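Mind looking at a prediction? Sequence and model below.
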Amino acid sequence: MSTLNGKRAEAQQQGRKIKVAILGAGGIAHAMALTLNRMADDPRYTNLVKPYAVAARDGERAADFARQYGLPVSYGSYEEMLADPEVDLVYIATPHSLHAEQGEQCLRAGKNILVEKSFTANTAQAERLLATARETGLLCTEAIWTRYMPSRTIIHDLLASGIIGEIRTVSANLGYTITGKARLTDPALAGGALLDVGVYPLNFVDMILEGRPYDRMATAMTPYQTGVDAQSTTTLFYPDTVMAVAYSSMVSISDRDGVVWGTDGHLICRNINDISAVDVYDRDYRLVKHVDMPEQLTGYEYEVASAANAILDGARECPEAPHTDTLRIMRLMDDIRGQWGLRFPFEQE
C-alpha cells in the first residue's frame, strides 16, 4: 500500500468524512447540494463525504438554501465560513471573475478547494492561485466534471483499441440560449460563451488528443451587445496533419456532439457536456458499436469523490485534472481571446 493510500485508509478507519461547504448559492450550487445529498445516501460515498454548509452574502438566502437541502450550517458571509474549523473542502460556485480571489482566501484560511470552471478568468489569476496552493500545501482542483467522468476512460479505451484507426480530426460544439443569465453577458464578471460553455469543447479536444501542443490556431467570434463573445469557432492545427475545431455559443442550441475522425472510421460522442452514449462507425459509415455511459447520481459526484480522496491522501491535485492541464486550457483561452482582442475590464486595469 502506498503512503498516500495508507493515509486514506487510516482516515477512513477513524471514520473521517470530508465535510463540504458550498460558496455561493446560484444555480450550480443547487446542483452540487443535490449531488452531495445523493452521495451521502449512496453506499459508495456515504463514508467519504458529508454535506455540511453553504455560504452566501445574504444570510436569509443562505438559510433558505440550507433548509432546502438539509445542510446543518449556513453562513451570511464568506468570512464566517472561512472561520469554521469544521470545513474540509469548499466548492466555489461563484462567477469566473471571483474564483481567484475567493480561492486564495479559502486556501489562506486552511480550506481545500474545488473550483468550478472556468478555473479563473485568465492564466495570470490561475498561476497566482496555484502558487498559493503550493505554498499552503492544500488541495486546489478545477471542477471541470467531464475530466472526472467514466466516459473519459471509456472513450480513451475505444480509441486506443484502434477501432477508428489513427486520429486525424476532432470536432466539438456546445451551445445553449443562455443570454438571460446576467453574469454571462457582463464583461466585469468575465462573461461570454468561451469561459462558460466553450471550455467544454476545448477540454474535449484536449482529452482526445491527450494534451498535445498545437502548431497554430485560427479563431473568430461574433460579439454580444455588451462586447463579450456570443459565439465563436476555433481551429487548432497540430503536427502530422491533425486538426481540431471547437464551437461555442450562448445564443443558439447546438447538437452538442463531439466527433473523432480517424483513418478507418469515426466516433460520435453524444453531448460533450455530459456524454450519454458513444457511437462508432466504420469506413463505410456503418454503425459497428454503441456504448451507453454508466448511470450517474448527477455527474458531479466523480469530481467530489476525487477531491475528497485527494484530501485524505494529502495530495494537492486530483489525477483527473492536474494543475498542468488546467493551466494549458487557461493559456489556450487567453490566446483565443487575445486573437479576438477581447479583454475584461479588470484585465485592462
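Perfect, I can see it now. It should be emphasised that the depicted structure is a prediction, and the values quoted were computed from it without experimental measurement. Numbering: from 1, shown residues only.

from here on, contacts and neighbour counts on C-alpha atoms
Will do.

and the helix or strand containing residue 231, how far from the chain's centre?
Assigned by DSSP states H and E, residue 231 belongs to strand 229-237. For strand 229-237, the gap between its own C-alpha mean and the chain's C-alpha mean amounts to 19 Å (CA atoms, centre = their mean, to the nearest Å).

Residue most distant from the centroid, this protein?
For the chain, the C-alpha lying farthest from the average C-alpha position belongs to residue 284; by CA atoms, centre = their mean, that distance is 35.8 Å.

Now do that residue against residue 314, distance only.
With distances taken as CA to CA, to the nearest Å, residue 284 is found 50 Å from residue 314.

Put this next to the previous one:
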Amino acid sequence: MRVGILSTGSIAATMAKTIEQMQEAEVCAVASRNQEKAEQFAQRFRIPRAYGSYGELAKDESIDVVYVATPMSEHYENVKLLLENGRNVLCEKSFALNEKQAEEMLRLAKEKNLLLTEAIWVRYMPMWKTLRQVLDSGIIGEPMTVTANLCYLIDQVPRLMELSLGGGALLDVGVYVLNFASLVFGDDIQDITTTAIMTEGGVDAQNSITFSYPGGKMAVLNSSLRVLSDRKGVIYGTKGYAIVENINNFESIAVYNQDREQIAFYEQPTQISGYEYEVLVCKEALEKGWKECPDMPHEETLQIMRQMDKIREKWGMKYPREV
C-alpha cells in the first residue's frame, strides 16, 4: 500500500518509522507547508517525493491512502482537501473539533466513495479485541464500574495550550478514556457530570468526567496535561475485576476473582510501534472495498465526538474554528 503523510511532526515521524519496518506498505510522499521541512523529512525516512504544500500531495494519484497528522484544528480542512481530490484518508485522533465537522467529513467521503477512518491506534490493536473477549467471557461477571486515567506532563507542548489549535487535555488524551469506557459500556450514556481546571488560555489543563449508564453502571474518567498518572483502566464486575496497564497502548490485562486472586493474565504481543495495526486495517479495507473500518466505524467516531461536544458545553469551552 502506497502511503502519503500529511505533516512532518513527531506523530508523522513515528508513522514513517513504523512503515519503514513493514513489508505491507511504503511511504511514497510527504507534504509540509514548507518545502525545506518536507525535503528534510523525506531524506530522513528515504521517501521519494517531498511536497511543499498539502495541495500537491492531494493531487498525487499514485497514493493509495494519506495519513493526516496535523493539529486537530486542521483536520477538517485537510481531510476535505484530500477527499475532494480523490484520496483515501487515515486521519489522526481526535477526528475533528466537533461532531458537525466530523459529520461533514464523513458525508463527503461517502459522496466521493472513498475510505475515511480515524487513526485512534488503540482500537486497531490485538489487545483491544483481547479485552473485549475477556469481558464477553463473563469471567468477571457483569461490569458495573470503570475507572480510567490518562495524564502526561505535556503542558509545554505549544499546540496543546492553544485554544485555536484544538488544545486541551480532552481532545488529545481524554479521547482515550472515553474510548475505553465505550469499549466496556457502549455509548448509551444517561448522564454526564464533569468539571475541568482551565488554563489562562482557555483550554482544559485537567478534567474529570463521570458517565452514568442504564442499569446503574458508571465510568469515572480523568485526563490531564499537567501531571503524570499510572494510565490504568480498571473494570469492576460482579464476580471480579480486570486491570489494564496503559489504556493508551494496552501493555497487559490482569484478571482477578472475588478473592482478589489473579486468575488470568494477557500480555501485549510484540509490536513495531502499535501504529502498524491501523495501517494493516486500511490496507485490508482498500483491498476489500470497504469505505469504513470495522475497528472504528463512522458511527463510533461520531459518538465519541458527540460526547466531547457535550462535555465541553458543560465547561463553556468552545474552539474559535468550530463550524
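Arrived safely. Here the structure is a predicted model, which means the values were calculated and not measured.

thinking again about what came up before, matching residues in the second structure for whatever helix or strand comes next after the strand holding residue 231 of the first structure?
As assigned by DSSP H and E, the chain's next helix or strand after strand 229-237 of the first structure is strand 243-249. Strand 243-249 of the first structure lines up with residues 218-224 of the second structure when matched by TM-score structural alignment.

Check stretch 315-333 of the first structure too.
Going by TM-score structural alignment, stretch 315-333 of the first structure sits over residues 290-308 in the second structure.

What of stretch 276-291 of the first structure?
Residue correspondence for stretch 276-291 of the first structure in the second structure, counting by TM-score structural alignment: residues 251-266.

Ignoring the adjacent residues along the chain, who's closest to the equivalent of residue 132 of the second structure over in the first structure?
Pairing criterion TM-score structural alignment: the partner of residue 132 of the second structure within the first structure is identified as residue 156. Spatial nearest neighbour of residue 156 of the first structure, excluding adjacent residues (CA to CA, 6 or more residues apart in numbering): residue 208 at 7.2 Å.

Mean deviation, the match of strand 243-249 of the first structure versus the first structure?
Average distance between stretch 218-224 of the second structure and its aligned residues in the first structure, after superposition and using mean CA distance after the TM-score superposition for the first structure, equals 0.6 Å.

and that stretch, how far from the chain's centre?
Using CA atoms, centre = their mean, the mean C-alpha position of stretch 218-224 of the second structure is found 17 Å from that of the whole chain.

Thought residue 226 was touching residue 345 of the first structure, still the case?
No - contact status for residue 345 of the first structure versus residue 226: not in contact, 11.9 Å apart, counting by CA atoms under 8 Å.

quick one: common contacting residues for those two?
Common neighbours of residue 345 of the first structure and residue 226 (criterion: CA atoms under 8 Å, 6 or more residues apart in numbering): residue 187.

hey, where'd the strands end up in the second structure?
2-6, 26-31, 49-51, 65-68, 88-92, 116-119, 143-151, 191-198, 204-213, 217-224, 233-237, 241-245, 252-256, 262-267 (DSSP state E).

Provide a list of residues in contact with the alignment partner in the first structure of residue 81 of the second structure.
Residue correspondence, TM-score structural alignment: residue 81 of the second structure in this structure matches residue 105 in the first structure. Applying CA under 8 Å, 6+ apart, we find residue 105 of the first structure in contact with residue 82.

Apart from its neighbours in sequence, what residue is nearest residue 305 of the second structure?
Nearest one to residue 305 of the second structure, counting by CA to CA, 6+ apart, is residue 99 at 5.1 Å.

I'd like to know how many residues surround that neighbour.
Residues within reach of residue 99 of the second structure, counting by other CA atoms under 10 Å, total 21.

Tell me how far it lies from residue 215 of the second structure.
Taking CA to CA as the measure, residue 99 of the second structure and residue 215 of the second structure are separated by 27 Å.

residues near the equivalent of residue 79 of the first structure over in the second structure, how many?
For residue 79 of the first structure, the aligned residue in the second structure is residue 55 (criterion: TM-score structural alignment). The burial metric for residue 55 of the second structure, expressed as a neighbour count using other CA under 10 Å, is 16.

what's the closest non-adjacent residue to residue 55 of the second structure?
residue 81 (7.3 Å).

Equivalent analysis for residue 57 of the first structure, please.
In this structure, residue 57 of the first structure finds its nearest non-sequential neighbour in residue 77, 4.8 Å apart by CA to CA, 6+ apart.

Next: residue 236 of the second structure.
Nearest-residue entry for residue 236 of the second structure: residue 145, 5.1 Å, with adjacent residues in sequence omitted and distances by CA to CA, 6+ apart.

Go ahead and confirm the one you found touches residue 215.
No - here residue 145 of the second structure lies out of contact with residue 215, judged by CA under 8 Å, at a distance of 11.0 Å.
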